[in-house]
Structure formats: structure tokens, C-alpha cells
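1. coords below, sequence missing:
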């Protein structure tokens, strides 16, 4: 098994075009029994998800590239994927128990599958994404979700290396905004942040305000929470 896994990693590393990476990933996902899936980046607040959709497979048809109006970034399934790091199954009970059903789950589930598997793609911060997958013969358990997580890591490592996927999404915080928010997150005051970064307090407040606006936050604490949630900073 270790030789097979090593071979997959080497194969991904050898591919020279994004189309080849997606085709090989598709081949491996089909071995899991996945015949319907979408792979997409997840946007920052108030931003469209359309340009971040990378792959859509519905039965026999697989296409790559953006999709207009396909996904709703406020979908409860996608929000859970953005906030987590572990794959999970989304079932009819999740639709019934939430504030509203997941349109993404309905799209990928089709008429035969009873559940969809969801694998967050979180290893390449600040970029965030997810695989939502289903298949009539597919097992959605911890082992299979972990296997797909490993495949996604190999695929996206190569895609980022090829420059086929941009790590920066629209609306990302600037490097200096991240530094300011990171220091605020560990309790530094504006005076202390100004001293650490050798900038004025006025500039500190300007960076915090810009970050707050980008993240649709209402105050400094909310800005820190949203920056963590959207992969802009880490603690």
C-alpha cells in the first residue's frame, strides 16, 4: 500500500499541466466510487464563489473552470467545510436539522445517493476550498474521507506549484493587515502594535479598519474572529 501511495504522489509531482492533474485526480476519485463531485475554492465574505469553482463532474460529464450561479457561498454545507479541517458526511438529517437545506448537497447527491462526502481543503492557507462528492456505490466513512483528503493535498500541491490555482483570493488581507490583526489577536494594543511594526498608531487603526471592512466585521474582536475563520491569520 505504501508503494502505491508513493507512486500516486510521484505521479502528481510529474504532471506538467493542470488538466493532467485534474484528470488524474478524477481517475482516482472514480476508484472511490465518486461519479458526482465539485471542487471549489471558498470565498471571503461578500465575494462571489463563481470564479473559484475548479471542477464539476455530474455523472459522465466532467468540466473545469468557473461556473456562474452554481454554488451559494452561504450554503450551510460550504460554511461547515470552511470552518473545519476534517471530512464529514452530509445527509438528509443535516438538511432537516439546519436553517435551510444545502443546495450544494442536492446538486451533487443526484437521485440515487443518500449522502454526500465533504472534504475541506485547508492545507494551503490562506486559500480555502472543499470537495463535495457522491456516488451510488461510494462509501462515505472516515477511512475514505481521509484517503480523499490525502489525494487533494497531492493534487493541490502540484496545482499551486504550476500556478494553475492562485493562492490569493479576491478580498484577501494585505501582508501588513495580517500582521496588525495577528498582533491584535494575541492582545496587543494599538500602541504596542505600532511599536512592534514601527508604524504610527493612526496607521494601525487604518489597517484594522481596512481588515474589518474586507471581512465585514463590526469591531476589532469580530475582525480577529473572522480573520481566523477565513484563514487570514493563525494562532
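-> Here it is on my side, so go on. The model shown is predicted, which means the values in this text are computed figures rather than measured ones.

2. switch to C-alpha atoms for all contacts and neighbour counts from now on
-> Noted.

3. Report the buried residues of the top helix by length along the chain.
-> Taking DSSP state H as the criterion, the chain has its longest helix at helix 142-162. Under the neighbour-count criterion of 16 or more other Cα atoms under 10 Å, helix 142-162 has 145, 148-149, 151-159 buried.

4. Residue 35: which of these is nearest?
-> Comparing the buried residues of helix 142-162 against residue 35 with Cα to Cα places residue 148 closest, at 13.8 Å.

5. can I assume that closest one is in contact with residue 30?
-> No: using Cα atoms under 8 Å, residue 148 is not in contact with residue 30, being 10.9 Å away.

6. still on that earlier bit, which SSE is immediately downstream of the longest helix of the chain?
-> Remark: after helix 142-162, the chain's next helix or strand is helix 175-185, criterion DSSP states H and E.

7. Residues contacting that following helix, please?
-> Contacts with helix 175-185, where a contact means Cα atoms under 8 Å, 6 or more residues apart in numbering, come from 190, 193, 204, 207-208, 210-211, 220-221, 223-224, 227, 232-235.

8. Comparison target below:
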């Protein structure tokens, strides 16, 4: 007989609460290692994507990668040919490495990169692009030998990844900000954080779904968030809402 299914939303919020108590990037890496291991991940990196005149190592916020692979990757400028990074630039949706399209014949360096990662035990992976209204900000790419990626775990991982990025950025470059949200925007995001759809929230608050969608859109604009999940993560991070 199988045991009870884990509550992934609870795991996500527990992770968020833990991050709020941490003061250094090393502590955040340790917390990510423990929490993401529950989903089968062993390695991860949080980084911005460089422009042609930048080196990716200058944009890395957090990482837990095999040292030799990191040295090989940065020394050879693999980010210029990495199929995962190419797709990360093109989408706001999380994706599995297995979903990344590339042609080994037209992108032999990309194929070599994927083989090289596999040599270091990084065969399966999951990437979460993090975009703002002004364009790309960062991505969190994770890998492990046997991943727990289901319709139930992916939303929790998405929120955890965005929050980890926000917490790392806050720790590395603190910047206090006033609460720009209206009371109704805060209430709308709070229900979104609890997993309610716009239709559900509209019914709870006695307004139309269109009204809730407008509040979410306004909150996203004020928080420079690309979508509802991103806005919830930022609102929680800066304590603009409470659960």
C-alpha cells in the first residue's frame, strides 16, 4: 500500500519561509540543495543570460555544479551554443531538457554540451526562465538522475525557483521598497498564492473574473512581474502580502 501523497504546495511554502530566515547566498544554496533534492535534483545554477560582450560567469548568482564541468563550460563559452539557454531566451514557460529542440548536425557544439553534462551525471533536467517586463532576468536550471516532474510538482518548483532567485537577488543587492499594491490587488494575489484561479477568486470576493484578471495584471505591472506566479513570488518575498 502506498503512503499518502506529499503536499507539494506545503513543501513550497515551507521552503519560502525557510529562505526568509537566511542572510547569505551560501545559506540559500544549502536550502535549495535540501529542498530540491526531494524532487530528485542534485545540481542547479541560477544565472542571467549574457549579451555577446559578457561572460556568463559574471552573471551567476547561485550554483551547485560539478566544479570541473563548470570550469569547462565557462572556459569554452558553452553558453553561446547551449540548446537549453537558447530555448530559455525564447520562452517564459518552464521546460524539461528532453523537450529542448536541437539538431546535432547543425549544432554539433550543442550536442557536445548535452553529452558533456551527461558525463557529469546531469542527464535529466528542468529549466525555469525568469523574465521581467523589460526582458530576460535569469534562469534556474536543475538536473538529477531521476526527477519527480509531474503536473503536481511543477507548479511548486516554479514558485520555489522564482522565490529563490528573488531572495538571492535581495541578499546580494538589498533594495527596500514600499508596498505599491492596492488592498484589492493584495487580496487577489493572496488568493492566487493559495492556488485559486481568477474565477475562484472572483466568486470569493463577489466580483467578475475579468475584474480579478485586471487586478492581477495591474499587480504584475507594479512588481515588474512577467506573470501571476512571478507576481506572487515577489509579493511574498517583499512581504507585500501574507498567507
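-> Now that the structure is in, tell me what you want to look at. These figures come from a predicted structure and were not determined experimentally.

9. circling back: what's the average distance of the longest helix of structure 1 to structure 2?
-> Its matched residues in structure 2 lie on average 2.1 Å from helix 142-162 of structure 1 after superposition (mean Cα distance after the TM-score superposition for structure 1).

10. For structure 1, which segments count as strands?
-> For structure 1, strands defined by DSSP state E occupy the ranges 36-41, 53-58, 61-64, 88-91, 115-121, 129-134.

11. The residue mapped onto residue 24 of structure 1 from structure 2: how many residues sit nearby?
-> Correspondence of residue 24 of structure 1 to structure 2, assessed by TM-score structural alignment: residue 31. When neighbours are counted by other Cα atoms under 10 Å, residue 31 of structure 2 registers 18.

12. about what we covered before: now for the contacts of helix 175-185 of structure 1, which pair is the farthest apart?
-> Farthest-apart pair in the contacts of helix 175-185 of structure 1 is 210 and 235; separation 20.6 Å (Cα to Cα).

13. In terms of packing, which of the two has more residues around it?
-> Remark: of residue 210 of structure 1 and residue 235, residue 210 carries more neighbours, 16 against 7, as counted by other Cα under 10 Å.

14. Mind putting the buried residues of helix 142-162 of structure 1 into JSON lines with distance to residue 42 of structure 1?
-> Supplementary listing: the buried residues of helix 142-162 of structure 1 in JSON lines, determined by distance: Cα to Cα, whole Å:
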{"residue": "145", "distance to residue 42 of structure 1": "19"}
{"residue": "148", "distance to residue 42 of structure 1": "18"}
{"residue": "149", "distance to residue 42 of structure 1": "16"}
{"residue": "151", "distance to residue 42 of structure 1": "19"}
{"residue": "152", "distance to residue 42 of structure 1": "15"}
{"residue": "153", "distance to residue 42 of structure 1": "16"}
{"residue": "154", "distance to residue 42 of structure 1": "19"}
{"residue": "155", "distance to residue 42 of structure 1": "17"}
{"residue": "156", "distance to residue 42 of structure 1": "14"}
{"residue": "157", "distance to residue 42 of structure 1": "17"}
{"residue": "158", "distance to residue 42 of structure 1": "19"}
{"residue": "159", "distance to residue 42 of structure 1": "16"}
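
15. Identify, from the residues you listed, the entry nearest to residue 115 of structure 1.
-> For those, the residue nearest residue 115 of structure 1 by Cα to Cα is residue 145; the value is 13.0 Å.

16. Give the closest residue to that closest one in space, chain neighbours not counted.
-> Closest residue to residue 145 of structure 1 apart from its sequence neighbours, by Cα to Cα, 6 or more residues apart in numbering: residue 87 at 5.6 Å.

17. Give the equivalent position in structure 2 for that neighbour.
-> Using TM-score structural alignment as the criterion, residue 87 of structure 1 maps onto residue 94 of structure 2.

18. Please apply the same query to residue 135 of structure 1.
-> That one, residue 135 of structure 1, aligns with residue 144 by TM-score structural alignment.

19. burial of its match, as a residue count?
-> With other Cα under 10 Å as criterion, residue 144 of structure 2 counts 21.

20. In contact with the nearest residue to it once chain neighbours are set aside, which residues are there?
-> Using Cα to Cα, 6+ apart and skipping the chain neighbours, the partner closest in space to residue 144 of structure 2 is residue 41 (4.3 Å). Shown in contact with residue 41 of structure 2 (Cα under 8 Å, 6+ apart): 33, 142-147.

21. What is the aligned counterpart of residue 41 of structure 2 in structure 1?
-> Using TM-score structural alignment, residue 41 of structure 2 pairs with residue 34 in structure 1.

22. From residue 148 of structure 1, how far out is that match?
-> Using Cα to Cα, to the nearest Å, we find residue 34 of structure 1 at a distance of 10 Å from residue 148 of structure 1.

23. cool, residue 228 of structure 1 as well?
-> According to Cα to Cα, residue 228 of structure 1 and residue 148 of structure 1 sit 25 Å apart.

24. Then residue 88 of structure 1?
-> Per Cα to Cα, residue 88 of structure 1 is found 11 Å from residue 148 of structure 1.

25. same deal with residue 47 of structure 1?
-> From residue 47 of structure 1 to residue 148 of structure 1 the distance is 27 Å (Cα to Cα).

26. hmm, back to that, spit out the residues that contact residue 88 and residue 148 of structure 1 alike.
-> Shared contacts of residue 88 of structure 1 and residue 148, counting by Cα under 8 Å, 6+ apart, come down to residue 119.

27. From the contacts of helix 175-185 of structure 1, list just the buried residues.
-> Taking 16+ other Cα under 10 Å as the criterion, what is buried in the contacts of helix 175-185 of structure 1 is 190, 193, 204, 207-208, 210-211, 220, 223-224, 227, 232-233.

28. Kindly reformat the residues you listed as JSON lines containing distance to residue 122 of structure 1.
-> Formatted as JSON lines, these follow (distance: Cα to Cα, whole Å):
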{"residue": "190", "distance to residue 122 of structure 1": "30"}
{"residue": "193", "distance to residue 122 of structure 1": "28"}
{"residue": "204", "distance to residue 122 of structure 1": "29"}
{"residue": "207", "distance to residue 122 of structure 1": "25"}
{"residue": "208", "distance to residue 122 of structure 1": "25"}
{"residue": "210", "distance to residue 122 of structure 1": "24"}
{"residue": "211", "distance to residue 122 of structure 1": "21"}
{"residue": "220", "distance to residue 122 of structure 1": "24"}
{"residue": "223", "distance to residue 122 of structure 1": "20"}
{"residue": "224", "distance to residue 122 of structure 1": "18"}
{"residue": "227", "distance to residue 122 of structure 1": "14"}
{"residue": "232", "distance to residue 122 of structure 1": "12"}
{"residue": "233", "distance to residue 122 of structure 1": "13"}
